[in-house]
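Novice: coords please:
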Amino acid sequence: MEQIFGGGIVWTIFIGLVAGLLARALKPGNDKLGLLWTIVLGIAGAVLARYVGGALGWYGPGEPAGFIASVVGAIVLLFLYGALRKKKA
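Specialist: Now for the predicted structure:
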């Protein structure tokens, strides 16, 4: 697990929280997510950024995706969440 995120699980949770909070602050609108889902959002954004960056050749296998890319990935996931939520309602 440490090789995937470049640090321990506590560090991953902390970075996920910060990336998720920044994504929620930068994206307009009211996204009603609790603290746990904000952390999950940030971690998922980092995984998304790492996958896309690796597929496009922006990152190598041992390199971290980057904090800014994690926030951008989380914002993309927030837009997808908002689109799916509107479709449901």
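Novice: only C-alpha atoms for contact and neighbour calcs from this point on.
Specialist: OK.
Novice: what about residue 50, how many neighbours?
Specialist: The local packing of residue 50 (other CA atoms under 10 Å) involves 25 other residues.
Novice: er, residue 89 actually
Specialist: 5.
Novice: ok, the most centrally placed residue in the chain to residue 63 distance?
Specialist: Centroid check for the chain by CA atoms, centre = their mean gives residue 45 as the closest residue, at 1.8 Å. Per CA to CA, to the nearest Å, residue 45 is found 16 Å from residue 63.
Novice: that older thread, now the residue nearest to the centre of the chain: how far from residue 68?
Specialist: In terms of CA to CA, residue 45 sits 10 Å off from residue 68.
Novice: please give me the structure for this one as well, since I'd like to look at both together:
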Amino acid sequence: MTIEGFLGAIIIGAIIGALGRLLLPGRQPIGILWTILVGIVAALIGTFIVGSMRDTNGIDWVEVLVQVILAVIGVAAVASFKRGRTT
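Specialist: This is a model prediction of the structure:
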């Protein structure tokens, strides 16, 4: 992986993770690093799922939607895990 790919993954992960946190109601007790990690994982899994079903060129809005939904699920999972550990 090149440095551009690594930085791109961090930026896309931050955007997807932030959208996931934005769409999840309530307060999530997770930091920015967890948000970026969840966003990166959601982006990778979403790309794999949608990419295996169809050929994408350019921006595929279905792929972005799947990535954001996965980020919402991931943020909720990490937040519930963090809440369970702190109380």
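Novice: how about the residue nearest to the centre of the first structure, what's its match in the second structure?
Specialist: Using TM-score structural alignment as the criterion, residue 45 of the first structure maps onto residue 42 of the second structure.
Novice: quick one on the thing from earlier: got a list of what the residue nearest to the centre of the first structure touches?
Specialist: Going by CA atoms under 8 Å, 6 or more residues apart in numbering, residue 45 of the first structure touches 19, 20, 69, 70, 71, 72, 73, 74, 75, 76, 77.
Novice: do the same with residue 72 of the first structure
Specialist: Contacts of residue 72 of the first structure by CA under 8 Å, 6+ apart are 23, 45, 49.
Novice: any idea which helix or strand carries the first one?
Specialist: Put plainly, it is residue 23 of the first structure. Per DSSP states H and E: residue 23 of the first structure is located in helix 9-26.
Novice: which residues in the second structure does that helix match up with?
Specialist: Against the second structure, helix 9-26 of the first structure falls on residues 6-23 (TM-score structural alignment).
Novice: What lies in contact with the matching stretch?
Specialist: Here stretch 6-23 of the second structure has contacts from 28, 35-43, 67-73, 75, using CA under 8 Å, 6+ apart.
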